[in-house]
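Novice: pasting a predicted model and its sequence here:
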Amino acid sequence: MFSCARTFKQAKPGCSRVPSVQARAAQAEAPTLPFRVGHGFDLHRLAEGYPLIIGGKNIPHTKGCEAHSDGDVLLHCVTDAILGALSLPDIGQIFPDNDPKWKGASSDIFVKEACKLMRDRGYTIGNIDCTLIAQKPKLSPHKEDIRSNLCEMLSMHPDCVNIKAKTHEKVDSIGEERSIACHTVILLVRE
């Protein structure tokens, strides 16, 4: 059986210090797991004057995501899910929004880099489940187009990619049409 759990030397009696993550990592070799699960979350403020890009597709709407890059809430979320499954830093640390080279960047760049890191570690995507949350625009008519584009981008079979669209029942900034969000869960499989 594979496990991320590791047994570390107990602290000396009377010592309440727990070894830091870095210290524990140095003590044990990282496990090679057959599967790794990652979760991504992203939320962007909606504002006039920006295009609404979701999953690499331009969605007709009066507002778009206010962001340093193109603000693609789905691709940011997918990137974070891949990075999370690999126990790597999040998208904001790898592609900081204060770096001018990412200004207006297409978010497929972030996904491609996360996939490269994933392949370098010997994994491939088993399946992916994404939930888009927006009061408006209605995203259900665009789900298949978004899914098709994501499948092509990730070289995945459509049966392994799920896109769901929900409203937020007019609650909080999403429900008041001031923001859009996404959750993604991903399963990585050892090649």
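Specialist: Right, received. Where do you want to start? Numbers count the residues shown, from 1 in each chain.

Novice: make it CA atoms for all contacts and neighbour counts henceforth
Specialist: OK.

Novice: go ahead and confirm Ala165 touches Ser140.
Specialist: Yes - using C-alpha atoms under 8 Å, Ala165 is in contact with Ser140, at 5.8 Å.

Novice: and the strands in this structure?
Specialist: Along the chain, the segments classed as strands by DSSP state E run 35-48, 52-54, 57-59, 63-65, 123-133, 161-166, 179-190.

Novice: with mean neighbour count and distance to His76 added, can I get those in JSON lines?
Specialist: What follows is these, written out as JSON lines (neighbours: other C-alpha atoms under 10 Å; distance: least, C-alpha to C-alpha, whole Å):
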{"stretch": "strand 35-48", "mean neighbour count": "19", "distance to His76": "7"}
{"stretch": "strand 52-54", "mean neighbour count": "24", "distance to His76": "10"}
{"stretch": "strand 57-59", "mean neighbour count": "16", "distance to His76": "14"}
{"stretch": "strand 63-65", "mean neighbour count": "24", "distance to His76": "12"}
{"stretch": "strand 123-133", "mean neighbour count": "20", "distance to His76": "11"}
{"stretch": "strand 161-166", "mean neighbour count": "18", "distance to His76": "14"}
{"stretch": "strand 179-190", "mean neighbour count": "21", "distance to His76": "9"}
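
Novice: please compare the first structure with the one that follows:
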Amino acid sequence: MRIGIGYDVHKLVPERELILGGVKIPYQQGLLGHSDADVLVHAVMDALLGAAAMGDIGQHFPDHDPAYKGIDSLKLLAQVRDKLIGAGYMVNNIDAVVVAQAPKLAPYIPAMRENLARVLGMETGEVNVKATTTEYLGFAGRGEGIGAYAVCTIRRDI
């Protein structure tokens, strides 16, 4: 059994879609990034890569590579899944939290869980997603950006 942790943050800007866990969320701003800037999926990818001692998403999907411009982060997660399988690992569980003052995310969490589970070949009950505010403190509290943390466990697929 191995454990990994991931973290990501992106700035909120106008004229971008807000995508979290592969779900398009109606909001007046979206996250700025080279890809779709899905902080939840990015945190999960970093947790998985970390658990397998395979580096981080910047090494595998550099932000200067035009191949990843605007890419759906769930497609990148599928590539991480394939790398783990190739190295002999299976994902046990994911526990993640999105840190955002707004918008309210509770209605979208079931779809986020389903997306992550589907891509990783897991049961939805093995994936947990939570959302929290920062009580108006820090960059998230001021509405400047959104962050996400993820913890995962993986095991050798023997």
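Specialist: Nice, thanks for sending it over. The shown structure was predicted, so the numbers you read here are calculated from the model rather than taken from an experiment.

Novice: just give the TM-score of the two.
Specialist: Overlay of the two chains. TM-score (TM-score structural alignment, normalised by the length of the second structure): 0.96; 157 aligned residues with a C-alpha RMSD of 0.9 Å.

Novice: in JSON lines, list the strands of the first structure along with distance to Gln22 of the first structure.
Specialist: Listed next are the strands of the first structure as JSON lines, based on distance: least, C-alpha to C-alpha, whole Å:
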{"stretch": "strand 35-48", "distance to Gln22 of the first structure": "20"}
{"stretch": "strand 52-54", "distance to Gln22 of the first structure": "36"}
{"stretch": "strand 57-59", "distance to Gln22 of the first structure": "40"}
{"stretch": "strand 63-65", "distance to Gln22 of the first structure": "36"}
{"stretch": "strand 123-133", "distance to Gln22 of the first structure": "23"}
{"stretch": "strand 161-166", "distance to Gln22 of the first structure": "35"}
{"stretch": "strand 179-190", "distance to Gln22 of the first structure": "24"}
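
Novice: show me the contacts for the equivalent of Asp46 of the second structure over in the first structure.
Specialist: Using TM-score structural alignment, the equivalent of Asp46 of the second structure in the first structure is Asp80. Asp80 of the first structure makes contacts with Gly38, His39, Gly40, Phe41, Asp90, Ile91, as judged by C-alpha atoms under 8 Å, 6 or more residues apart in numbering.

Novice: do the same with Leu188 of the first structure
Specialist: Taking C-alpha under 8 Å, 6+ apart, we find Leu188 of the first structure in contact with Phe35, Arg36, Val37, Gly38, Ile82, Ala85, Tyr123, Thr124, Ile125, Gly126, Asn127.

Novice: kindly report the same for Val119 of the second structure.
Specialist: By C-alpha under 8 Å, 6+ apart, the residues touching Val119 of the second structure are Leu74, Leu77, Ala78, Arg81.

Novice: from Val161 of the first structure, how far off is the counterpart of it in the first structure?
Specialist: With the correspondence set by TM-score structural alignment, Val119 of the second structure lines up against Met153 in the first structure. Per C-alpha to C-alpha, to the nearest Å, Met153 of the first structure is found 11 Å from Val161 of the first structure.

Novice: next: Ala114 of the first structure.
Specialist: 17 Å.

Novice: and for Lys101 of the first structure?
Specialist: 30 Å.

Novice: so which of the contacts of Leu188 of the first structure comes closest to Tyr50 of the first structure?
Specialist: Lowest distance from Tyr50 of the first structure to those (C-alpha to C-alpha) belongs to Ile82, with 26.7 Å.
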